[in-house]
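Participant: Okay, predicted coordinates and the sequence, questions at the end:
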Amino acid sequence: MQMTDLDTLLGRLRDAPLDRRLHGLDDRVMAEIARIQASPSVGNTMFGIAAVAALLIGIAGSGLPAASAGASTITPFDAQLALAPSSLLGSR
């Protein structure tokens, strides 16, 4: 497609009559916005209840004892230290 073809197509689109369905579109959009605003919505009270519930669940969860993790001691003579990167990268 050449540029002149694109110019011709855009000119024909500009000169074409508008679709009948576009007539009164603004009024229909504004009526739909008014209908949505008039419908009941979740208010600030529900958001407050959800925030308090999340806070209480967080406090209760932090109060529960967690499984204790046993700390292992590291010794320089541990068998797993033989596989450390410093020993693997050394010259042989």
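Facilitator: All right, it came through fine.

Participant: okay, CA-based contacts and neighbour counts for the rest of this
Facilitator: OK.

Participant: for the chain, longest helix please?
Facilitator: The longest helix of the chain (DSSP state H) is helix 44-63.

Participant: ok, structure two:
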Amino acid sequence: MDDLDQMLARLRNAPLPAALATIDSAVMEELARIRAAPALRAGTFGAVAVIALVFGIAGSVVQTDRGAATTLSPFDARLALAPSTLLSGE
């Protein structure tokens, strides 16, 4: 534990990097650049929502070839080969 204490003491006593003196202005310049960038308007989000709605409705209307759905019955003979029955050891 003394090694960790010594390393922290050396870090505490070390001089500050020169780049830290300009960090405030760099952060403020970046914030100003972000605020100056054009933002998306509500109309853009509305248009995207309408397009997504149209695609969703179109996707549900288009019919595809689907396989016939099979119904499962608790009395089906194929259920005798289920993994839970095969692992029981009977």
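Facilitator: Nice, thanks for sending it over. In this text, all values refer to a predicted model and were calculated from it rather than measured experimentally.

Participant: Need the TM-score from the superposition.
Facilitator: With the length set by TM-score structural alignment, normalised by the length of the second structure, the two chains reach a TM-score of 0.69; 84 aligned residues with a C-alpha RMSD of 3.0 Å.

Participant: In the second structure, what stretch matches the longest helix of the first structure?
Facilitator: The counterpart of helix 44-63 of the first structure in the second structure, counting by TM-score structural alignment, spans residues 42-61.

Participant: Helices of the first structure, start to end?
Facilitator: Going by DSSP H, the first structure shows helices at 3-15, 25-38, 44-63, 85-88.

Participant: a markdown table please, covering those and showing mean neighbour count.
Facilitator: Listed next are the helices of the first structure as a markdown table, based on neighbours: other C-alpha atoms under 10 Å:
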| stretch | mean neighbour count |
| --- | --- |
| helix 3-15 | 10 |
| helix 25-38 | 11 |
| helix 44-63 | 11 |
| helix 85-88 | 10 |
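
Participant: Of these, which is nearest residue 74 of the first structure?
Facilitator: helix 85-88 (16.3 Å; C-alpha to C-alpha).

Participant: ok, back up a step: out of the helices of the first structure, which gets nearest to residue 70 of the first structure?
Facilitator: Across the helices of the first structure, closest to residue 70 of the first structure is helix 44-63 (C-alpha to C-alpha), at 19.8 Å.

Participant: what about that closest one, how far off from the second structure?
Facilitator: Compared with the second structure after the fit, helix 44-63 of the first structure shows a mean deviation of 1.2 Å (mean C-alpha distance after the TM-score superposition for the first structure).
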